[in-house]
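In: show me the folded form of this:
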Amino acid sequence: MKVLIACLFLVAAAQATEWAKVRPVYKTRPGLRPVIPGKIIGGGVATLGQFPYQAGVTIDFGGFCGGSLISESVALTAAHCIDGAFIWEVVLGAQNINDNSEPTRQTFVSQNAQLHENYNPNTINNDIGIINLGGVASGAGISPVRLPSRSQVGTTFTGDRVRVSGWGRFSDSNPSISPELKFVDVTVLANADCASYYGNIINDSKICVDTNGGTEGTCNGDSGGPLVVTESDGEVTEIGIVSFGSSAGCESGAPAAFTRVTEYLDWLEANAGVTIRP
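Out: Model (predicted):
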């Protein structure tokens, strides 16, 4: 059963909802039924190994979020995928989340996660957290995503084409997550344009994308997943973490909002043990 947490804004009449805790109902354990086929809204189906940093995160054996590998032993996700939970199953190297036989697949079960100490579920501020895997993730089809450099702090990425991936629902009417990993390319909006919909809940710690009239973007179950940009050297860098969308629905045409990773480089260095590039 999905959980939609509606937030009242200080200024805007529009509402936002966190996209977490959608029941995965997939077969990692006996007794769970398979998902109804679905997908991230729009986009294409990923090939095995195309997103070596992508993580699938099952929360307390029920909810589902995305995530990304940022070091060999730490996954990055949204704070609302951690808040109030006790145990996380992190799957890496997967394309079909139902298929335990995939040769690159690795699974970690952790009770060691940390959300940002100033996370606020009412304003969805500081929606960032980490999961310590308790082991080393490595091998074919698995590698960490690059984090932004300190020189990119203050970069808005407005107008850039970026890519988001996940196993989230393909429509508002679909009740469960996708078995296959999907991805879609979207365009970064200016924060002022995003705030015209969501009001002053949009601040410098958030980054938004256009959903092309609700035909392309993220949905329930994509929470915590990575938004990446391909830089001039050909490498991808994670600049956003799937955070929230409109309570009017994933297909409403409203912007999708992400946690802006460049605002949390010090926090990540201090808490995840990663080294941030100059």
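In: CA atoms for contacts and neighbours, from now on please.
Out: Fine.
In: now for the one helix or strand Cys194 maps to, which elements pack on it?
Out: Here Cys194 sits within helix 191-198, counting by DSSP states H and E. Contacts defined by 3 or more CA pairs under 8 Å, 6 or more residues apart in numbering; DSSP states H and E place helix 191-198 against strand 206-210.
In: what are the ranges of the strands in the stretch 101-250 of the chain?
Out: Using DSSP state E, counting those that start in this stretch, the strands found in the stretch 101-250 of the chain span residues 106-110, 113-115, 129-132, 161-166, 182-189, 206-210, 226-230, 236-246.
In: tally of neighbours for Thr155?
Out: Residues lying near Thr155 (other CA atoms under 10 Å) number 9.
In: my read is that Pro148 contacts Thr237, right?
Out: Yes - using CA atoms under 8 Å, Pro148 makes contact with Thr237 at a distance of 6.0 Å.
In: mind checking which of the two has more residues around it?
Out: With neighbours defined as other CA under 10 Å, Pro148 and Thr237 compare such that Pro148 has more, 23 against 19.
In: please give the structure of this sequence too, so both can be compared:
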Amino acid sequence: MCLRSNFALLFALLCSFLPYANAQFRIKNGQDIEIEESLHSVAIFRIVFYICAGAIVNVNTVVTAAHCLKDVEQDELVLIAGIADLDNRGSGQTRNVQCIHYGTGYDEETHFMDIAVVKVEKSFDEDSVVPISPISLCDYRLEPGMTIQVSAWGRISETSRGYSNQLKTKYVDIVKTQECKTGYARVCSVHLSETIICAESGVCFGDSGAAGVRNGQLCAVVQGFSSSNLPDKYTDVTNERVRDFIRSKM
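Out: Below you'll find the predicted structure:
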């Protein structure tokens, strides 16, 4: 009885998706960068606490992961753009949220359409001394072996305490979706939805919602990771259903 209970707990920990706003994500073994290298990046706060990242897709709109925002009151959300160091948040472009559009059919269990389009109350200023620049959506399919760049403010390792305030980045390769799905089904008894794509391990607590960028375009959005040596999971922006949803709400 006790052994079974302990095994169940271990299994749950190893296969935890960890895609929740309160379980914050950091780029593992990433390199520090300045905001000029990731002008689309947005830090999302619940009042004063960093919870997730996002990407500016036009001056009124930020794309992030749906699970980041689902359990947070809209008036608690604060978006800050134009900064790499969260200690300098007061110098960034700070915006409140006007409305949130969750992915059509979003399912918290399967993470189908784990995408959110956030409209801000006041447009971001592209001509400000605080730099920002919207990122365009991917106009091609991601394929295994392609490399994406991920930048966010998550933990630097799964065991680290606290969070480095500096924006970090890492390059990861897309892996075969079927192999990823088979791995999660075998190890975790989890069936990944059609809107998920996988990449080699690289993200950690606090990186949820960050953009996966290739050739200067938004191709994926960080969804979560596993502690059992499985690939990381992303919402696939190159999936027609996901891309069309984002475009319809921009």
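In: what's the helix holding Cys194 of structure 1 aligned against in structure 2?
Out: Mapped onto structure 2 using TM-score structural alignment, helix 191-198 of structure 1 spans residues 177-184.
In: can you pull the buried residues of that stretch?
Out: Within stretch 177-184 of structure 2, the residues scored as buried using 16 or more other CA atoms under 10 Å are Thr177, Cys180, Lys181, Gly183, Tyr184.
In: ok, back up a step: just send the strands of the stretch 101-250 of structure 1 back as CSV, with distance to Ala6 of structure 1 too.
Out: CSV is the format used below for these (distance: least, CA to CA, whole Å):
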stretch, distance to Ala6 of structure 1
strand 106-110, 28
strand 113-115, 20
strand 129-132, 20
strand 161-166, 22
strand 182-189, 22
strand 206-210, 18
strand 226-230, 22
strand 236-246, 9
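In: and of the ones you listed, who's closest to Pro144 of structure 1?
Out: strand 236-246 (10.2 Å; CA to CA).
In: so that closest one versus strand 206-210, what angle?
Out: For strand 236-246 of structure 1 against strand 206-210, the angle between stretch directions is 80 degrees (axes from the mean of the first three to the mean of the last three CA atoms, to 10 degrees).
In: so what secondary structure elements neighbour strand 236-246 of structure 1?
Out: strand 16-20, strand 226-230, strand 256-260.
In: what range in structure 2 does whatever helix or strand comes next after the first one sit on?
Out: Where DSSP H and E defines the elements, the next helix or strand beyond strand 16-20 of structure 1 is strand 44-45. Mapped onto structure 2 with TM-score structural alignment as the criterion, strand 44-45 of structure 1 occupies residues 31-32.
In: quick one: closest of the helices and strands packed on strand 236-246 of structure 1 to Ser173 of structure 1.
Out: strand 16-20 (14.6 Å).
In: re earlier: average offset between the match of helix 191-198 of structure 1 and structure 1?
Out: Comparing stretch 177-184 of structure 2 with its match in structure 1 after superposition yields a mean distance of 1.3 Å (mean CA distance after the TM-score superposition for structure 1).
In: re earlier: of the helices and strands packed on strand 236-246 of structure 1, which approaches Tyr119 of structure 1 most closely?
Out: Comparing those under CA to CA, the one sitting nearest is strand 256-260, at 11.2 Å.
In: tell me what that closest one is packed against?
Out: Packing partners of strand 256-260 of structure 1 (3+ CA pairs under 8 Å, 6+ apart): strand 206-210, strand 236-246.
In: and the first one, what does it pack onto?
Out: Which is strand 206-210 of structure 1. Checked by 3+ CA pairs under 8 Å, 6+ apart, strand 206-210 of structure 1 has strand 182-189, helix 191-198, strand 256-260 packed alongside it.
In: of these, which is nearest Ser205 of structure 1?
Out: strand 256-260 (5.1 Å).
In: picking that back up, who wins for proximity to Ser176 of structure 1 among the strands of the stretch 101-250 of structure 1?
Out: Comparing the strands of the stretch 101-250 of structure 1 under CA to CA, the one sitting nearest is strand 161-166, at 12.8 Å.
In: give me the range in structure 2 that that closest one lines up against.
Out: The alignment of strand 161-166 of structure 1 onto structure 2 (TM-score structural alignment) spans residues 147-152.
In: how far apart are that stretch and its match in structure 1?
Out: Overall, stretch 147-152 of structure 2 averages 0.8 Å from its counterpart (mean CA distance after the TM-score superposition for structure 1).
In: neighbouring contacts of that stretch?
Out: Stretch 147-152 of structure 2 is contacted from outside by 26-27, 38, 41, 43, 53, 167-174, 206-207, 210-214, 219, using CA atoms under 8 Å, 6 or more residues apart in numbering.
In: please indicate which of the residues you listed are buried?
Out: 26-27, 38, 41, 43, 53, 167-174, 206-207, 210-214, 219.
In: residues contacting the residue nearest the centre of structure 2?
Out: The centre of structure 2 sits closest to Gly209, judged by CA atoms, centre = their mean, with a distance of 2.0 Å. Gly209 of structure 2 is in contact with Cys52, Ala53, Gly54, Ala55, Val63, Thr64, Ala65, Cys68, Val221, Val222, Gln223, counting by CA under 8 Å, 6+ apart.
In: in a markdown table, list those residues along with secondary structure.
Out: Below are the contacts of Gly209 of structure 2 laid out as a markdown table (DSSP: H, G, I helix; E, B strand; the rest coil):
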| residue | secondary structure |
| --- | --- |
| Cys52 | strand |
| Ala53 | strand |
| Gly54 | strand |
| Ala55 | strand |
| Val63 | strand |
| Thr64 | strand |
| Ala65 | coil |
| Cys68 | helix |
| Val221 | strand |
| Val222 | strand |
| Gln223 | strand |
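In: out of the residues you listed, who's nearest Pro131 of structure 2?
Out: Ala55 (13.6 Å).
In: map the closest one across to structure 1 for me.
Out: By TM-score structural alignment, Ala55 of structure 2 lines up with Ser68.
In: burial count for its match?
Out: Other residues within reach of Ser68 of structure 1, judged by other CA under 10 Å, total 29.
In: surely it and Val145 touch.
Out: Yes - look at Ser68 of structure 1 against Val145 with CA under 8 Å: they come within range, at 7.1 Å.
In: shared neighbours of these two, anything?
Out: With CA under 8 Å, 6+ apart as the test, Ser68 of structure 1 and Val145 both reach Tyr53.
In: could you dump the helices and strands packed on strand 236-246 of structure 1 to TSV with distance to Thr156 of structure 1?
Out: Shown next, in TSV, are these (distance: least, CA to CA, whole Å):
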stretch	distance to Thr156 of structure 1
strand 16-20	22
strand 226-230	12
strand 256-260	9
